[in-house]
Structures are given as structure tokens and as C-alpha cells.
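*Asks:* predicted model follows, preceded by the sequence.
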Amino acid sequence: MNYAEQSAYSDPGAHAALLDELPSDIAELTAVIRNLLIHYRGGGIEFTGDRLEEINHRWVEAMLATDQRRNGTPLAAPREPADRIVGCCRDYTLLMISALRHKGIPARSRVGFSSYFAPGFHHDHVVVEYWNGDRWVLLDAELEPAEHWGFDVHDIPKGKFDSAAEVWRAFRAGEIDGDVYGVDPSLPFRGGWFIRNYVFLQLAHLQRDELLLWDGWGAMADDLEMDLTPTDELAALLIASDAGDEAATAKLRDRYREDPDLHPGDRVLVHSPSGTPPTWVDLSTRQKVDAP
């Protein structure tokens, strides 16, 4: 998998020239990314209507188009919080990956759960992993570097973030309480079924299909009333691949291409937190469509 090349989702398209002048220093680059985005739930501003719909920008090209319509200035030029693109962790990650790939640096998104936002709960999260020439480095492009995190957000240590596959394995082994893994303790989007769906998201992102966290397809479900063995096998392959098992990596690639339960295909069902009804989107035309 060539993580130095843009995917359909990370490709800046007509706005590629905007990335030419971005800094190469990782800390400076993440500062630019934070200048472009504001989290739809954690940014301190309540967005509604069309502004809230910005969280459904699936492609970097669309994000940059929105930014340029609103601001029309170089990406490093300061933006007021209210003028930033409304998004979430996935969007901070994808914009950072786009910038890194534009510079020829291999980068990919990692889907899982973080333990550093609130004690006792593991929030769903997407972070960046990039190749620094010697190893894959995990970084959180959303976080302002600060001492209170207790670690370097540009080099996340093991144990602060766990992949969805690792969490699923621990859940199935009875080692964790699935109800403390999800979007938020106050919301019903947590538990075993939620963790399972994120295993499919993890696979898609590693195959360079960096879909929205609320896109649905294939074998995803809001319960665990099915044979869980295939998910166990998938998680085991993902963990082995992360450990450098090339055979597992090849098997994941082939399964993703061939199994319609794993691959989103042409259409996804969007369950947007903006409050709009579930909507089908054609990934090739980038348009809303009727149900298949």
C-alpha cells in the first residue's frame, strides 16, 4: 500500500497549490491544521444548519473549497474559530495526511479509541500515523501541545491510543467493559456493537478509504446478533499486520477487495450527527442518491 500517494479522500484536487507553501516541521504543520478546523462538539461554538452540515465533508477537496469560499487566504493565514471548517478528529487527521502525502511523506489514518480525553472513558478517535524515515509515528493533529496531556501529542506513546481491532480483541476476551468505549458516556453510541463497527472502519482507512465515522455499509450493525467469528478473524489479521506480518497485510488487502461486507462499494449510508435523516451517498459521483 503506497501511503505516500493521495487517496480519493485526501486528494486536494483543484486546491493542491494551497499545500505547496505549508511548513515541513510537524509541530508547525499541525498548528496550520488546527487553524483550519473546529470540532463540531468540542470547539465551544454551537453550529447549526448548513454550518453543521460541514461535518459531512468527506473529501479534502470539499473541505478546502469551503475554506476558500469563506476565507480566500493562504491556509496558514489566521482564521477566527467561527470561520473554520466544522469537522471532527477524522477531518483533522485527513487534512494532516493530505499535507504530508503532498510532500511525499507516507501517512495513514488510524481508527480506534483514546484514553486521554476523560478519565474512565475511551473516546472513539482517529489519529495520524506517518513514516519519519525510521518508524511509524502516531500523532494527534487535533490537540494543542500542552503539558496537561502528560505526553507528546506528536509522538503518542503506546497505551494512550488503541486500535479498534485491539479493543475488539480485549472485549471478546472479557478484559474490558465495552460500555466505556464509544462517542461519549452520555450518548448511546458505545459498547460492543460500536467497537465492532469500528473494526470495519479501521480496515477501510488502512486501505486508503478514509470514510466518515458515521458512514455505514456491508456487515455493520447496531447489535451483536450475528456470528462474530469473522470479526474476530479480521481483528486478528489487523493486529498481525500492524506487527509487520506481510502475509496478513496481503490477506487483508485481498479480502477488502473481494468481500462486499468489508468494502463500501459504490454507496454508503450516512447516519450524520447533524440530525439529518440517514442518506445514501454515491461515492463515485459524490451525490446523495435514492436507496439502492
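*Replies:* That came through fine.

*Asks:* C-alpha from now on. contacts and neighbour counts both.
*Replies:* Fine.

*Asks:* mind listing the helices for the protein?
*Replies:* Using DSSP state H, the helices of the chain run over residues 26-36, 49-52, 60-70, 89-102, 164-172, 192-206, 229-242, 246-258.

*Asks:* let's have the ones you listed in TSV, adding distance to D184.
*Replies:* Formatted as TSV, the helices of the chain follow (distance: least, Cα to Cα, whole Å):
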stretch	distance to D184
helix 26-36	22
helix 49-52	19
helix 60-70	25
helix 89-102	14
helix 164-172	16
helix 192-206	12
helix 229-242	23
helix 246-258	29
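
*Asks:* so which of those helices is the most packed in?
*Replies:* Of all the helices of the chain, helix 89-102 has the most neighbours on average by mean count of other Cα atoms under 10 Å, namely a mean of 26.

*Asks:* quick one: contacts for L262?
*Replies:* By Cα atoms under 8 Å, 6 or more residues apart in numbering, the contact list for L262 reads 200, 204, 217-219, 255-256.

*Asks:* could you check how far it is from F117?
*Replies:* Here L262 is placed at a distance of 30 Å from F117 (Cα to Cα, to the nearest Å).

*Asks:* please apply the same query to R79.
*Replies:* 25 Å.

*Asks:* who has more neighbours out of these two?
*Replies:* Between R79 and F117, R79 has the larger neighbour count (other Cα atoms under 10 Å), namely 19 against 11.

*Asks:* P78 and N35 touch, don't they?
*Replies:* Yes. Under the criterion of Cα atoms under 8 Å, P78 makes contact with N35 at 6.5 Å.

*Asks:* and W136, how many neighbours does it have?
*Replies:* Neighbour count for W136, taken as other Cα under 10 Å: 15.

*Asks:* correct me if wrong: it contacts Y130.
*Replies:* Yes. Between W136 and Y130 there is a contact under Cα under 8 Å: 5.3 Å.

*Asks:* wait, doesn't L211 sit right on A204?
*Replies:* Yes. Judged on Cα under 8 Å, L211 makes contact with A204 at a distance of 7.3 Å.

*Asks:* now the strands for the stretch 51-200 of the chain?
*Replies:* Using DSSP state E, counting those that start in this stretch, the strands of the stretch 51-200 of the chain run over 85-87, 107-118, 121-131, 136-139, 161-163, 181-182.

*Asks:* okay, one more to line up with it:
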Amino acid sequence: MTLDDYRAPVGMTDPGARAGLLDGLPADVATLAGIVQGVLIHEHVAPAYGVTLTPPQHAQAHQRGIATVLDCIARQDSRALPQARPAGERVVGVCRHFTLLHVAMLRRQGVAARARCGFGAYFQKGRFIDHWVTEYWSAGEDRWILVDAQLDRQQRDLFGVTFDPLDVPRDQFLVAGDAWRLCRDGAADPATFGVLDMYGLWFVASNVIRDVAALNNREMLPWDVWGAMTANDAEIDRAFIDGLADLSRAPDGQDEALRAAYEDPRVAVPGTVFNAVLQRPEPVG
């Protein structure tokens, strides 16, 4: 994939009929992250804001396309996006939604940006927690920079984050391929990678597939299951994931290989995936 493949909203980042909401926004990565934080609230961090979510609010976390998310935001509050909503009136999502909206905003302005799936080392000591962040291309610095658009001041204090969330160190957020390689080399314990009560090499392998799909502009929910994903370590095709991990760790300049990897039915997102939280198959839309 080239930089141009990440400069325009496509697929899940396409705002559709709500594209106008993304027009006229500041051309600043930090300000855009702040806007995202003012319209979304994380499903599992809501209590830290004094918010108890209702079942309909929890259901918002299962929205996939950013067009649907923007429509939900606008229906709840018709004001422009830079107008921050009270915490209890924000649309509910998870890290992937913060990332997807941030990426969509950047792409709307022609900035090359993509969502990355992996693990954050800054949420729980000694563990690498399932997480998504933005990766955007800085022409001035001639490099890809990781941004955690979820981390407002309150969350930085809550989790004791001391680094700049606008330039997340690569040892603090591991793209899934890097996490896989550490586990395969024996440099990290797979039992420390996951979320809630789900940890293990199988989780890392599944995120490698999710990350390769995201690099092909198919940014799925963190609990969408398809293809070669399995919850059983014994069923992992380790050689296959090795190849995907190596590709996703250094994806630039490997355009044909990335596309070819995504054409494999073990990686390609089908029309219907399994929602592991709701325990049901769902159309991708």
C-alpha cells in the first residue's frame, strides 16, 4: 500500500452522507484528537467520568462504519463536532472508534493515516492490553507517528501515562506483528497479551490478522472474528502468522505483498463476521 492508499476516507472511514461534519476542522493532529475525545466516550472507561451507561449506549460500541458513528453523534447533538459534549452525552465506543474517527478526520484533509491494531503497555502494569491507535505520515519528519487519540488528560492521569500521546513510543504500543515476534522469540510471555479475561498467543495471532486487514483499509471491531482466527493455541498456523507478522511489522514498500496477503480467505473480511461479544454472526455492512 502506498501513502495515497491512506489519504482518502474509504471503507470504514468513509463518512458518507455525514462528510460535511468533517469539513472545516482544524488541520492539526492534536486538535483533531481533542475533538474526538469530546464526542466519544470509551465503553469501559466511562465510570472514570462518573457515567453509568445504559444498554442502548453499550450497543453503540458495536457500530462499525464511521458514517454510522457520525450519524449517531449528529442525532444525539446537532452541534458542530468541535463543540465537546458532556461525558454522559457522548457516543460510546472503544479504542478502535477513537482511532477510526481520528483517521477519518485526517484523511478528509488529505493526510495519510491508518488504524493500527496491537497492544498498549500503559494500561496495566506487566500486561499488554488489546488496543488500537492512529498512525499518520509526517512529511516534515519523514516517518510514521503513532497517536493515541483516546488518551485525554483524565485518562493520562488515570493510567499514569507520562509519554506524549501524540508520539507514542514503539515500545509502549506494539503493533500486533511486533507483539507476535516477541512472543515467538521467547522475549515476551503470550499470557500477558489480551484484555479482560482473554489472554494468550491466540489473541496475538488474531490481532495480527486484524492489523493486516486494517492495513488494507478494513478496520474491524476488536471482537469481530473471521478467517484463521481461533481461540485455541493448538489451532494456530504459526508459519502463516509468522509471514503476516513480518509483513505488517514493516508494511511500507510491500504494496503487492500486503494486497496478496489480504486476498487470502484466511485474512480477507467476509460479508458476515462473528461478533464474539454478542455471540452472533453479523453482516459487515
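*Replies:* Great, that's in hand. Since the structure is predicted, the reported quantities are computational estimates derived from the model, not experimental observations.

*Asks:* picking up where we left off before, quick one, which of the strands of the stretch 51-200 of structure 1 is nearest to A240 of structure 1?
*Replies:* Among the strands of the stretch 51-200 of structure 1, the nearest to A240 of structure 1 by Cα to Cα is strand 161-163 (12.1 Å).

*Asks:* what span of structure 2 lines up against that closest one?
*Replies:* Aligned using TM-score structural alignment, strand 161-163 of structure 1 spans residues 173-175 in structure 2.

*Asks:* corresponding residue for G88 of structure 2 in structure 1?
*Replies:* Here G88 of structure 2 is matched to A82 in structure 1, going by TM-score structural alignment.

*Asks:* got the contact list for R169 of structure 1?
*Replies:* Counting by Cα under 8 Å, 6+ apart, the residues that R169 of structure 1 touches are 232, 235-236.

*Asks:* how many neighbours does G13 of structure 1 have?
*Replies:* Using other Cα under 10 Å, G13 of structure 1 is surrounded by 16 other residues.

*Asks:* under the alignment, what does it map to in structure 2?
*Replies:* Under the alignment (TM-score structural alignment), G13 of structure 1 pairs with G16 in structure 2.

*Asks:* excluding chain neighbours, give the residue nearest to that match in space.
*Replies:* Of all residues not flanking G16 of structure 2 in the chain, A67 sits nearest, at 5.5 Å (Cα to Cα, 6 or more residues apart in numbering).

*Asks:* against structure 1, where does stretch 108-118 of structure 2 fall?
*Replies:* On the basis of TM-score structural alignment, stretch 108-118 of structure 2 is assigned to residues 102-112 in structure 1.

*Asks:* what does that stretch contact?
*Replies:* Contacts for stretch 102-112 of structure 1 (Cα under 8 Å, 6+ apart): 2-6, 19-20, 24, 93-94, 97, 100-101, 124-132, 161-165, 167, 198, 201-202, 205-206, 208, 210.

*Asks:* cool, and stretch 134-149 of structure 2?
*Replies:* With Cα under 8 Å, 6+ apart as the test, stretch 134-149 of structure 2 has contacts from 3, 33-34, 36-37, 98-100, 102-103, 111-116, 132-133, 165-170.

*Asks:* same check, this time on stretch 196-210 of structure 2
*Replies:* Contacts for stretch 196-210 of structure 2 (Cα under 8 Å, 6+ apart): 117-118, 176-177, 179-180, 183, 190-194, 219-220, 222, 228-233, 236, 241, 244-245, 248, 267.

*Asks:* if we go to 6 Å?
*Replies:* With Cα atoms under 6 Å, 6 or more residues apart in numbering as the test, stretch 196-210 of structure 2 has contacts from 176-177, 180, 190-191, 193, 229, 231, 233, 267.

*Asks:* with stretch 246-260 of structure 2 instead?
*Replies:* 1, 177-178.

*Asks:* quick check: closest non-adjacent residue to L182 of structure 2.
*Replies:* A188 (5.3 Å).

*Asks:* can you tell me how far the aligned residue in structure 1 for the one you found is from F161 of structure 1?
*Replies:* Per TM-score structural alignment, the equivalent position to A188 of structure 2 in structure 1 is I176. Separation of I176 of structure 1 from F161 of structure 1 (Cα to Cα) stands at 15 Å.

*Asks:* on that earlier part again, report the two of the contacts of L262 of structure 1 separated the most.
*Replies:* Among the contacts of L262 of structure 1, W217 and R255 lie farthest apart (Cα to Cα), at 15.2 Å.

*Asks:* if we can go back for a sec, so the residue nearest to G16 of structure 2 sits right up against M12, yeah?
*Replies:* No. The criterion here is Cα atoms under 6 Å, and A67 of structure 2 misses it with M12 at 7.7 Å.

*Asks:* which residues does D167 of structure 2 contact?
*Replies:* 145-147.

*Asks:* which one of those residues has the most neighbours?
*Replies:* In terms of neighbours by other Cα under 10 Å, the contacts of D167 of structure 2 top out with V147 at 25 neighbours.

*Asks:* so how far is F173 of structure 2 from I66 of structure 2?
*Replies:* I66 of structure 2 sits 23 Å away from F173 of structure 2, taking Cα to Cα as the criterion.
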